[in-house]
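**Student:** Pasting a predicted model and its sequence here:
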Amino acid sequence: MGWIEAAFLVPFVEFAFMRRALLGALMLSLSAAPVGVFLMLRRMSLTGDAMSYAILPGAAAGFLLYGLEIVPMTLGGLVAGIVVALAAGAVSRLTVQKEDASMAAFYLISLAVGVAMVSIRGSSVDLMHVLFGTVLALNDDALILIGLVTATTLITLLVFKRALIAECLDPLFLRSVSKLGSPVHFVFLGLVVINLVAGFQALGTLLSVGLMILPAAAARFWSQRVETMCLLAIVIGALSSISGLLLSYHAALPSGPAVILSAGCAYVASVLVAPRGVLVTRLPRTAHRTA
């Protein structure tokens, strides 16, 4: 038992920064993973990736004005994300361009502007902090922000669950029988933005989407029910957070990438061995054909 305690418990028992990092990562898993499930079901996974870049100029503006302060960078990222989401939606509705193309254009512009803004004042260390985050440096203010986002997300998902599921399955039908179609779409984009802003505090703009998409994508191989996928995504995200932080502690790896790598390993394992993965769905058919 001694080595098990040393490997799994001691890092969280002895170091307060590890406990704060674990709490923040677990709350992000509880909040972002279900949002990732709906993103995936809507075939909008890359939209989440684009939105993670979209918050960068706002966060960079907060950094230029106040330095690495959580509130200005968070508010800036939130405003930038909402502006990009609304702008991309407006372009897709007022022109012939689809939303994915307009989102791609805006996120590329946002990424370039954000990196340029951070580089004006900051060093390469500051740029790495904004892009990749520092989950081990989460303070009480960051944890409060993540907690508020988690509570808001869970309440919103419970209230709009039926409409969200209906829009995933048949958005045209939802709009034909209810006036909730367009409002629910923008409410959902708002959830994506606030979760990316919360994840930005821990994982940076480039990795915050990882804890949203990878657990959801892995859960898709284990179940077809939306509720079950959401629960599995939360569990996978939580286990990835724990294993990633332990890997970071013992192997001296960057904490954010270690968490996302753990989630990536869970995804690869699900692709291979899950009930809807490659080994179960493909190998028996191949063997039958050979026979």
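**Tutor:** Structure's in. What do you need?
**Student:** okay, CA-based contacts and neighbour counts for the rest of this
**Tutor:** Fine.
**Student:** how about the helices in the stretch 51-200 of the chain?
**Tutor:** If DSSP state H, counting those that start in this stretch is used as the criterion, the helices of the stretch 51-200 of the chain fall at 56-66, 70-94, 99-121, 124-132, 140-159, 161-169, 171-177, 181-207.
**Student:** take a look at this one as well, against the first:
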Amino acid sequence: MPMYDLLIAPFSEFEFMRRALAGVVALAFGGAPIGVFLMLRRMSLVGDAMAHAILPGAAVGFLLSGLNLFAMTFGGLIAGFAVAILAGVVSRVTELKEDASLAAFYLVSLALGVTIVSIRGTNIDLLHVLFGNVLAMDDQTLLVIAFNATVTLLVLAVIWRPLVIECVDPLFLRTVSRTGAPAHLAFMALVVVNLVNGFQALGTLLAVGLMVLPAGIARFWSRDITGMMVIAVGAAMLSGYAGLVLSFHSKVPSGPAIILVAAVLYLVSLLLGRAGGVMRQLFPAPHLEA
């Protein structure tokens, strides 16, 4: 059966493919909802900057312990939080805006991280850090990703209301409640955690892709936040599955294959999406006449 061999056999016959699929599903559940809020809060590029900011911490972990999961994860978390805090402090004590200070810090972080990895590692190690290897995930890595995704969903459930209100009317939230600042800090912590999650599978350069692209896809199909969340998670899961299949049957690396599939889904949504897609704007549906 050609369709079975094409779509199912890679996962039924190879354990590393099943583990990779479980990993991208966990990344979808944790990262896609975060991506939706990044998009609604106009912070998508902040997510990209933070993805680069975790590199020096992960590189120091690599320098001390090699490709050790916990050392690189712990280092990435410290570096991500440090850059986020420093960017906020600089924007408050100087006239430099937060986006500009974050851009400066993430460029320094990227260069520093690549330098640290290059000191001890080989070009293969550098490629692993920059682009990840979802097919090489072991059970330990998978459990960490699943745990972080679970924590992300639980924390999102707690801070859901202030996050949604802040997306719609931040001034109103500051007027009626003091939960805005703690919710924002918790949200930024979740961004860093999920970028470190994605780093294990997709590397620092592509980790944000499975957060931002599914959110962009969802925006063209729904205007409701809950609907966007569901569509974003589904799009991330579909991208992960199709990307793994594409990688298995071709010479395309698994991480870039997943992001390329997500990019194709984004372009299709851009053209055909019912909530602001190009075709819907060129040929709007006729209004019902009374």
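**Tutor:** Cool, the structure landed. Because the structure is a prediction, the values reported are computed rather than measured.
**Student:** Quick check: which of the helices of the stretch 51-200 of structure 1 is nearest to Arg220 of structure 1?
**Tutor:** Arg220 of structure 1 lies closest, by Cα to Cα, to one member of these: helix 161-169, at 14.1 Å.
**Student:** what does the closest one contact?
**Tutor:** Here helix 161-169 of structure 1 makes contact (Cα atoms under 8 Å, 6 or more residues apart in numbering) with 38, 41-42, 157, 173-174, 180-181, 184, 226.
**Student:** Compute the number of surrounding residues for the counterpart of Leu205 of structure 2 in structure 1.
**Tutor:** Taking TM-score structural alignment, the alignment pairs Leu205 of structure 2 with Leu206 from structure 1. With neighbours defined by other Cα atoms under 10 Å, the count for Leu206 of structure 1 comes to 21.
**Student:** Ok, the one 4 residues further on next?
**Tutor:** Gly210 of structure 1 has 28 neighbouring residues, counting by other Cα under 10 Å.
**Student:** Would you mind measuring from the most centrally placed residue in structure 1 to Leu86 of structure 1?
**Tutor:** Central residue of structure 1 (Cα atoms, centre = their mean): Met212, 2.8 Å from the mean position. Computed as Cα to Cα, to the nearest Å, the Met212 of structure 1 to Leu86 of structure 1 distance reads 21 Å.
**Student:** Ala149 of structure 2: neighbour count?
**Tutor:** 22.
**Student:** can you tell me which residues contact the closest residue to it other than its chain neighbours?
**Tutor:** Spatially, and ignoring its direct neighbours in sequence, Ala149 of structure 2 is nearest to Gly30 (4.2 Å; Cα to Cα, 6 or more residues apart in numbering). Neighbouring residues of Gly30 of structure 2 by Cα under 8 Å, 6+ apart: 148-150, 152-153, 194.
**Student:** Tell me the one of the residues you listed nearest Gly80 of structure 2?
**Tutor:** Looking across the contacts of Gly30 of structure 2 and measuring by Cα to Cα, the closest to Gly80 of structure 2 is Asn194, at 10.9 Å.
**Student:** Count residues in the vicinity of the closest one, would you?
**Tutor:** When neighbours are counted by other Cα under 10 Å, Asn194 of structure 2 registers 27.
**Student:** again with the one 5 residues further on
**Tutor:** Burial of Phe199 of structure 2, expressed as a neighbour count using other Cα under 10 Å, amounts to 30.
**Student:** Let me know whether it touches Met211 as I believe.
**Tutor:** No: counting by Cα atoms under 8 Å, Phe199 of structure 2 stays clear of Met211, with 11.9 Å between them.
**Student:** Would you mind checking the contacts of helix 161-169 of structure 1 for buried ones?
**Tutor:** Neighbour counting over the contacts of helix 161-169 of structure 1 (16 or more other Cα atoms under 10 Å) leaves 38, 41-42, 157, 174, 181, 184, 226 as the buried ones.
**Student:** ok, and the closest non-adjacent residue to Ala232 of structure 2?
**Tutor:** Closest to Ala232 of structure 2 by Cα to Cα, 6+ apart is Pro214, at 4.6 Å.
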